[in-house]
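**Q** 3D model of this:
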Amino acid sequence: MSERCAWCGTDPLYVAYHDTEWGVPNHDDRHLFEMLVLEGAQAGLSWITILRKREHYRRAFDGFDAERVARYGEADLARLLADAGIVRNRLKIESAVANARATLAAQERFGSLDALLWRFAEGSAPTAPPRSLAEIPAQTAASQAMSRELKRLGFRFVGPTVCYAFMQAVGMVNDHVEGCFRQRDIAALRCATSPPPSP
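**A** Presented below is the predicted three-dimensional model:
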């Protein structure tokens, strides 16, 4: 069996997420919007709870099409609040709609959501991997800066801890621990993939 980060345990869904997605550099606006919404929904909950609801979230939020979500009104909010397949927290649901609108504004201003967010990546140069989960921070100066900027631009549920979890998920940092087989894979991907230049 390949050695993995301990946080994913043995749940097949969690293991698959660890093995195929977490930490992979991603520059797709729809995926980035999805992860912002899901990381915000996760606040105060476990990530496996959100993973188990992820497919339902995709159906409930029109495949995370920001243009469609940005047009949601009171009827959509009522529908979502009654949907047991997602986290039925009004503030989190309203934040998803606000974040869709902020995403469209960011695309207009910066060219893409990707161009806005990846400015906060902590560089593409390889760094020493964390030796244990205890060495992985909950937030960093970069995630604090991202949080401040996103809040200024109208995004919600984007505190520095949420932003750092987002950065880990979409490959802005490589926090697979030393000895995890994905540490080397992601390090190679990060060397081969550089974010597009900011406009």
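
**Q** use CA for all of it now, contacts and neighbours both
**A** Noted.

**Q** The most far-flung residue of the chain relative to its centre and residue 159: what is the separation?
**A** With distances taken as Cα atoms, centre = their mean, the residue sitting farthest from the centre of the chain turns out to be residue 1, at 27.7 Å. Relative to residue 159, residue 1 is positioned 36 Å away (criterion: Cα to Cα, to the nearest Å).

**Q** again with residue 174
**A** Counting by Cα to Cα, the separation of residue 174 from residue 159 is 20 Å.

**Q** The two: who's more crowded?
**A** Counted by other Cα atoms under 10 Å, residue 174 and residue 159 do not tie: residue 174 has more neighbours, with 28 against 20.

**Q** residue contacts, the more buried one?
**A** Contacts for residue 174 (Cα atoms under 8 Å, 6 or more residues apart in numbering) come out as 23, 129, 168, 183, 186-187.

**Q** SS state for it?
**A** The assignment at residue 174 comes out as coil when based on DSSP: H, G, I helix; E, B strand; the rest coil.

**Q** Proceed likewise with the subsequent sequence, for comparison:
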Amino acid sequence: MTASDLIIGSDGLARPAWAATTDLLRHYYDTEWGMPVRDEQGLFERLSLEAFQAGLSWELVLRKREGFRAAFAGFDPERVAEFGEGDVEKLLENPEIIRNRRKIEAVIRNARAVLELREDGGLVDLIWSHQPAENLAPETLADIPSRSPESEALSKALKKAGLTFVGPVMCFALMEAIGMVDTHLLGSHRRGTSGVWGEA
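**A** You can find the predicted model right below:
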């Protein structure tokens, strides 16, 4: 493990470098990242935020998270599915979010797809059915892949269901964020805390 992979904070706890740079990222890493999300609205929010993050920094998305929640009706898929062109235009003028027409329209389209998925098991079952059989045990950041066979399969399944901005790299990031894979580095104080994989 290189010195830069884990940083010991002033609290004596080890975190990866990306989670040790700002208070916002540190709090997100310590309290949320890698913890299971098993409700439809929670997963729709994570999918939507991952879509907005594409090509940008995750810290920027986190800074605007409350703005996103207000703008997208708390990421209630039933309410977002009813958004029309007028709502899109209003969102494009909203400085509290990332104003990208393709991403905004994708979130609305995805909300409608999520509602249709309810007839076939639902978003939660679809996503969690792609949990890998074995967990990862990365010692260094270089050990963590950007995609996996499971994220590729999840991407295909989500696209088949009508969702967009759900490529295999984005799906792997989602799987990390919701604890489907535990990519906390060995030695991190958060390793094994999700309860999904135990301590390994």
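
**Q** Return the residues in contact with the residue lying closest to residue 67 of structure 2 once chain neighbours are set aside.
**A** In space, residue 67 of structure 2 comes closest to residue 96 once its chain neighbours are excluded; the distance is 4.8 Å by Cα to Cα, 6 or more residues apart in numbering. With contacts defined as Cα under 8 Å, 6+ apart, the neighbours of residue 96 of structure 2 are 64, 67-68.

**Q** Would you check how far apart the counterpart of residue 96 of structure 2 in structure 1 and residue 162 of structure 1 are?
**A** Using TM-score structural alignment to pair residues, one finds that residue 96 of structure 2 aligns to residue 85 in structure 1. Applying Cα to Cα, the value for residue 85 of structure 1 to residue 162 of structure 1 is 22 Å.

**Q** what do you get for residue 114 of structure 1?
**A** According to Cα to Cα, residue 114 of structure 1 stands 17 Å off from residue 162 of structure 1.

**Q** just residue 171 of structure 1 next, same as before
**A** For residue 171 of structure 1, the distance to residue 162 of structure 1 equals 14 Å [Cα to Cα].

**Q** Residue 189 of structure 1 now?
**A** Separation of residue 189 of structure 1 from residue 162 of structure 1 (Cα to Cα): 24 Å.

**Q** more neighbours, these two?
**A** Neighbours were counted for residue 189 of structure 1 and for residue 162 using other Cα under 10 Å; residue 162 has more, 23 against 15.

**Q** Distance of that one relative to residue 70 of structure 1?
**A** For residue 162 of structure 1, the distance to residue 70 of structure 1 equals 21 Å [Cα to Cα].

**Q** repeat for residue 93 of structure 1
**A** For residue 93 of structure 1, the distance to residue 70 of structure 1 under the criterion Cα to Cα works out to 12 Å.

**Q** Those two: which has the busier surroundings?
**A** With other Cα under 10 Å as the criterion, residue 93 of structure 1 and residue 70 differ in neighbour count, and residue 93 comes out ahead with 22 against 17.

**Q** Show which residues not belonging to the helix or strand hosting the more buried one make contact with it.
**A** Residue 93 of structure 1 belongs to helix 90-110 when elements are defined using DSSP states H and E. Defining contact as Cα under 8 Å, 6+ apart, one finds that helix 90-110 of structure 1 is touched by 33, 37, 40-41, 66-67, 69-72, 77, 80-81, 112-113, 116, 153-157, 198-199.

**Q** and it, which residues are buried?
**A** Neighbour-count burial for helix 90-110 of structure 1, counted by 16 or more other Cα atoms under 10 Å, picks out 92-107.

**Q** what about the helices in structure 2?
**A** When assigned using DSSP state H, the helices of structure 2 occupy the ranges 23-31, 40-53, 58-63, 65-71, 77-80, 85-92, 101-117, 122-128, 149-160, 168-177.

**Q** Need these in TSV (columns: distance to residue 142 of structure 2).
**A** As requested, the helices of structure 2 are exported to TSV (distance: least, Cα to Cα, whole Å):
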stretch	distance to residue 142 of structure 2
helix 23-31	19
helix 40-53	21
helix 58-63	19
helix 65-71	29
helix 77-80	36
helix 85-92	37
helix 101-117	29
helix 122-128	25
helix 149-160	18
helix 168-177	15
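
**Q** And these: which comes nearest residue 134 of structure 2?
**A** Nearest to residue 134 of structure 2, of all those, is helix 149-160, at 10.9 Å by Cα to Cα.

**Q** any idea of the angle that closest one forms with helix 168-177?
**A** Angle, helix 149-160 of structure 2 to helix 168-177, by axes from the mean of the first three to the mean of the last three Cα atoms, to 10 degrees: 110 degrees.

**Q** so helix 149-160 of structure 2 matches what in structure 1?
**A** For helix 149-160 of structure 2, the aligned range in structure 1 is residues 141-152, judged by TM-score structural alignment.

**Q** tell me the contacts of the residue opposite residue 73 of structure 2 in structure 1 once aligned?
**A** Counting by TM-score structural alignment, residue 73 of structure 2 corresponds to residue 62 in structure 1. Taking Cα under 8 Å, 6+ apart as the contact definition, residue 62 of structure 1 lies against 68-69.

**Q** For residue 13 of structure 2, which non-adjacent residue is spatially closest?
**A** For residue 13 of structure 2, ignoring the flanking residues on the chain, the nearest one in space by Cα to Cα, 6+ apart is residue 189 at 6.0 Å.

**Q** Noted, bye for now.
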